[in-house]
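J.: Below: sequence and its predicted model.
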Amino acid sequence: MIVDRFLSHRPRLWGNRLARRLIVLTVICNTVLSLFATGYQLFHRYERDVQDTMEIYDIFDQSFKASLAKSVWEFNFRQAEEILNGLASRRDVVFIELRTSTGQRLTQGQQQNTENVLSRSFQLVYDTPEGNRRPIGKLTMDISLEHVEELFWDQLVTILSANLLKTSLASIVMFVLFYSLVTRHLHHIASFVDRPDWSGNLTLDRARSEANDDLDSVVEAINTTYDRQKRYVDRQDEMNEELRQSNAKLVASNEELRQFSTIAAHDLQEPLRKIQIFGDLLRDEYTDGLDEQGQGYVDRMTQAAERQRLLIKDLLAYSKVSQSEQLFEPVHLNRILKQVLAEHESQLAAIDASVTVGTLPVVSGIEVLMTQLFDNLVSNAIKYRSPDRPLELNISVIDVAESDEGSICAISVSDNGIGFEEKYAEVILEPFKRLQSDISISGTGMGLAICRKIAQQHHGDLTAQGHAGEGSVFTVTLPVVKG
C-alpha cells in the first residue's frame, strides 16, 4: 500500500523540500556518527596492529640478543649472520645493522628513509664467566608499518562502504514513510487553509485510530480556529466601517478643537487687553485722583491681566506643539543658538552674563520649535539667575548614543543660578508648576513644559537636575541627522 502511494505521488514526492531536508539531515547525522564510530574502531585496531608489529623487538630482546652477543664476543660472525638472516626474514623487518666495538659491520636488507618506518637500537653486552659485562656493539633494527597502513585503509573502505549502503537504504525507507505518514497530509492541510471560502471542515485521507496523534490534534485545532474565524469574518466589515466612522469623527473633533483653541485664545485675550488699556489710562491720566492704595490696586490689576495674557499665550503654544504639521528637516543648532542669544543680547549684557556654546550637531526637527525650545531654556536661566553672582550659561553636547532608530545626542544646558532641590526635578517640567512664588519673576509655569513637549515631539526628551543655591542642568535628547 505504501509503495503504491509512493509510485502514484512520485512527482510530488521528489519535489517535496521537507522530505528532501529530512533525508539530507538523516544522511549527515548517520555519516557523522559513522565517522566517529569508524574512527574510534580503526584507531584502536591500528594501535593494536602496530603493537603486534613491534613484538619483533621484544622477541629479539628476549630470544636472540644474548646469543647474538655471544657470537660476536667469540668472533663467530657466521652464526651472527645467520641470526640476522632469521630476523630479516620476518615480514615487517626491512633493515638490520650490526656494528661491533671493533669496527666490523653486518647488515641485512635495505635502509629506508620513510615516515612509516620504526627504528630501534639495542646495545649488545656480553657477560663473561668472570662476571664482567663487556659492551661489544650495537644492533639497529628498522620495521615497516606499510602492511599495517594497507590493512588500515582496507578496513576503512570496507566499513565506510557498508555504512554508506546502510545509511542510504535507511534514508530511502524513512523518506517514503515520512511522506506517506506526514508530508502528504501537510500538503492537504496547506491546500485547505489556502482556500478562499470558509465552508466545511478539514479531514485527512487515512485510517482512523482510537488514539489521536499529532496530526489529529492539528486538524482539530484548525477546525476550531476556522469556526472562530468564520464568526469573526461575519463582523469584520461592520467593525471596519465603525472604525472608519470613528476615525472620521476623531479627525473632525481634532480640527474643531484646534479651531476652538485658536478662537478661545483670541476671545479670552481681547477683554484682557481692554483691562490693560483701561488700567494704563487710570494710572496715566487719573494719577492725581488716586491715592497710593488706589494706584496699588491698578498696578495689581494690570499685572494680573498681563499674567493671564501670558498664560493664555503659553497654553496656545503648548497645544500647538503636537498639532504642528511641518515636516522634519535638518536643523543647525549652532545657528539657532546664535539667533536666540542675539534676541537676548541686551538682557545678557545688562546682567554681565557669560555664555559658552560648544559645537552642536545638526538634528532632525522643525526649526521654529527648536528655536522656541532653546529660547525658553535661555529665558529660564536668565529669570532664575542668582543675585549673588554673574550668570554663567554653558550649552554643549555631552553624549551621542546609537539606537535602533539612529544616533541620539544629549545636549546640556547648565547654569549657576538659584537652582532647585532634586526632589522637584520632575515637578518643574509639568504644566503650571512653579517653585518660585515671587511675582516679580515673570512666568506662568509653562515654559519648561513646552520644552519637554517639543523634545518629545522630536522623539527625544527633557530632563532636569539641580542643587538649591548652586544651579541647574537641563538635558535635551534629540535625533541627529546622519552623514
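T.: Done, it's in.
J.: CA atoms for contacts and neighbours, from now on please.
T.: Noted.
J.: which non-adjacent residue is nearest residue 476?
T.: Nearest residue to residue 476, sequence neighbours excluded (Cα to Cα, 6 or more residues apart in numbering): residue 462, at 4.7 Å.
J.: My understanding was that the one you found contacts residue 475; is that so?
T.: Yes: in this structure, residue 462 is within contact of residue 475 by Cα atoms under 8 Å, at 5.6 Å.
J.: Three-state assignment for residue 479, please.
T.: strand (DSSP: H, G, I helix; E, B strand; the rest coil).
J.: Could you do residue 111 as well?
T.: Residue 111 - assigned by three-state DSSP - is coil.
J.: Neighbours of the closest residue to it other than its chain neighbours, how many?
T.: Spatial nearest neighbour of residue 111, chain neighbours left out: residue 95 (5.3 Å); criterion: Cα to Cα, 6+ apart. Residue 95 has 21 neighbours, counted by other Cα atoms under 10 Å.
J.: With residue 336 instead?
T.: Taking other Cα under 10 Å as the criterion, the count of residues near residue 336 is 18.
J.: which residue sits closest to it, ignoring its sequence neighbours?
T.: Leaving aside its sequence neighbours, residue 336 sits nearest to residue 371 (Cα to Cα, 6+ apart; 5.9 Å).
J.: measure that neighbour to residue 68 for me?
T.: Residue 371 sits 109 Å away from residue 68, taking Cα to Cα, to the nearest Å as the criterion.
J.: ditto for residue 54
T.: Here residue 54 is placed at a distance of 19 Å from residue 68 (Cα to Cα).
J.: this is the other structure I want to compare:
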Amino acid sequence: MNFPNILGLRRLIRYPKDHPLSYRMMVYTTLYSFVFIMLSTAVQITLDYRREMRNIDQQIQLISTSYIASLARSMWDFDQAQLELQLKGIKALPDIASLELKDHTGETLIRLPEQVVEDKVMKSSFDLSIPSKRHSNYESKNEQNTRRQLGTLIIATNLATIHARLWRTGFNILLNQTLLVLLIMLVIMFILQRLITRHLESMAGYSKAIGDGELESPLTLSRRQPNSPDELNQLANALNDMRLSIRHDINRREEEQQALRYNRDQLQQMVERRTMSLQQAKEVAEEA
C-alpha cells in the first residue's frame, strides 16, 4: 500500500476543513470563471454565426453577379456542356449543398448532386432571362426592354455544415478558455497561498497560542521582507503589540499582587508587635 498517496488523499479530503478561506476562494473563482467562459463562448459563437451568414450573403451576391448572366446565355445557346461546367464551378464554392436548374416550364434540367437531402438548407433562387429584343440608341429611353424567361437556378446552402463548424469552433473555444482559466486560477491560488493565506494561518495559530498563555516569543512571518511594510506587516505588528500589552498587564497585576502581599505582611507584623507590647504592658501592670 502506497502510504504517501493515502496521506495526500487525506490532506486533499481535509483541505476544505483545514483551509476554509482558500477553499471558498477557489470555489468562488471557479464559479465566476465558468460563468465568464460560458458568456464569452456564447458571444464568440454569435459573432462567428453572423460572420458565416454574411459570407453566405456575399457568396450569393457573387453568384448573382458572376454566373447568372453566363448561365442564361448558355441556356439560350442550348450548350449543355457549358451549363454543367458552370454549375460545377458554383457547386465547388464553400457550403453549397445542391444546385438545381429548371427550364421555363419548371422541368428539372440539371441537378447537382443527383440525390439531394433536404435537411437544414437555405435556398436561393435566380431567374435566368435574356432581353427579348434590342433597341437602338434613338428609341425612347423610357421604354423598357422586355425579357424572355429561360429558367430558374435554385441554390441550396448547407446550414448543417455551418452549424457543425460553429459547434466545433465553440467547443474549441470552450475547451481552450477552460484550460486557460484553470491554469490562471491555479497560478492565482498558488500565489495567494504563498503570499497571504499561509501567513494568515500562521497568525491565527499565533493568536490561539497567545490565548493559551504563550507570550514569550514574538510573531515572525517566514517570508522575504518587502521594501515597504504591507498589510501583513501591520497585522503582525498589531499582534506583537497585543502580546506586549498582555505581558505588561500581567506584569503589572503581578507587581500589584506582590505589593498587596508586602503590605499585608507589614500590617501583620505591626499587629503582632502591637499585640506583644500590649501583652508586656499588661504583665508589668499585674506585677506592680
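T.: Received the coordinates, thanks. Bear in mind that the values here come from a model prediction, so they are computed numbers and not experimental data.
J.: before we move on, which element is the aligned partner of the residue nearest to residue 111 of structure 1 in structure 2 in?
T.: Matched to structure 2 by TM-score structural alignment, residue 95 of structure 1 sits across from residue 98. Take DSSP states H and E as the rule and residue 98 of structure 2 turns out to sit in strand 96-103.
J.: The residue nearest to residue 111 of structure 1 against residue 139, yeah?
T.: No: the criterion here is Cα under 8 Å, and residue 95 of structure 1 misses it with residue 139 at 10.6 Å.
J.: For residue 178 of structure 1, which non-adjacent residue is closest in space?
T.: Distance criterion Cα to Cα, 6+ apart; nearest residue to residue 178 of structure 1, sequence neighbours excluded, is residue 19 at 7.1 Å.
J.: residues touching the residue mapped onto the one you found from structure 2, list them.
T.: Using TM-score structural alignment, the equivalent of residue 19 of structure 1 in structure 2 is residue 22. Going by Cα atoms under 8 Å, 6 or more residues apart in numbering, residue 22 of structure 2 touches 16, 189, 193, 197.
J.: Same check for those residues, but in structure 1.
T.: On the basis of both residues aligned by TM-score structural alignment, their matches' Cα atoms under 8 Å, what survives of these in structure 1 is 189, 193, 197.
J.: Could you pull out the helices in the stretch 51-200 of structure 2 for me?
T.: In the stretch 51-200 of structure 2, the segments counted as helices under DSSP state H, counting those that start in this stretch are 68-76, 80-91, 159-192, 198-211.
J.: and the angle from the second one to helix 68-76?
T.: For helix 80-91 of structure 2 against helix 68-76, the angle between stretch directions is 150 degrees (axes from the mean of the first three to the mean of the last three Cα atoms, to 10 degrees).
J.: and what of the last one?
T.: Per the same axes, to 10 degrees, the angle that helix 198-211 of structure 2 makes with helix 68-76 is 130 degrees.
J.: Over to the longest one?
T.: Relative orientation of helix 159-192 of structure 2 with respect to helix 68-76: 150 degrees, computed using the same axes, to 10 degrees.
J.: how much does helix 159-192 of structure 2 stray from structure 1?
T.: Compared with structure 1 after fitting, helix 159-192 of structure 2 has a mean deviation of 2.8 Å; criterion: mean Cα distance after the TM-score superposition for structure 1.
J.: List the buried residues of that helix.
T.: Buried residues in helix 159-192 of structure 2, counted by 16 or more other Cα atoms under 10 Å: 159, 161-162, 166, 169-170, 173-174, 177-178, 181-182, 185, 189.
J.: what stretch of structure 2 does stretch 161-173 of structure 1 fall on?
T.: Aligned by TM-score structural alignment, stretch 161-173 of structure 1 corresponds to residues 175-187 of structure 2.
J.: give the contact list for the nearest residue to residue 313 of structure 1 once chain neighbours are set aside.
T.: Using Cα to Cα, 6+ apart and skipping residues adjacent in sequence, the residue nearest residue 313 of structure 1 is residue 265, 7.4 Å away. When contacts are counted by Cα under 8 Å, 6+ apart, residue 265 of structure 1 touches 312-313, 316.
J.: Name the member of the residues you listed that has the highest neighbour count.
T.: Counting neighbours by other Cα under 10 Å, residue 312 leads the contacts of residue 265 of structure 1 with 19 neighbours.
J.: wait, what's in contact with that residue?
T.: Each residue near residue 312 of structure 1 by Cα under 8 Å, 6+ apart is listed here: 265, 268-269.
J.: quick one, strands of structure 1?
T.: Under the criterion DSSP state E, structure 1 contains strands at 93-100, 105-109, 117-127, 133-144, 329-332, 354-357, 362-365, 392-403, 406-415, 461-467, 471-479.
J.: how big is the angle separating the last one from strand 392-403?
T.: Orientation note: strand 471-479 of structure 1 sits at an angle of 30 degrees relative to strand 392-403 (the same axes, to 10 degrees).
J.: In structure 2, what range does strand 471-479 of structure 1 match?
T.: No residues of structure 2 are matched to strand 471-479 of structure 1 when aligned by TM-score structural alignment.
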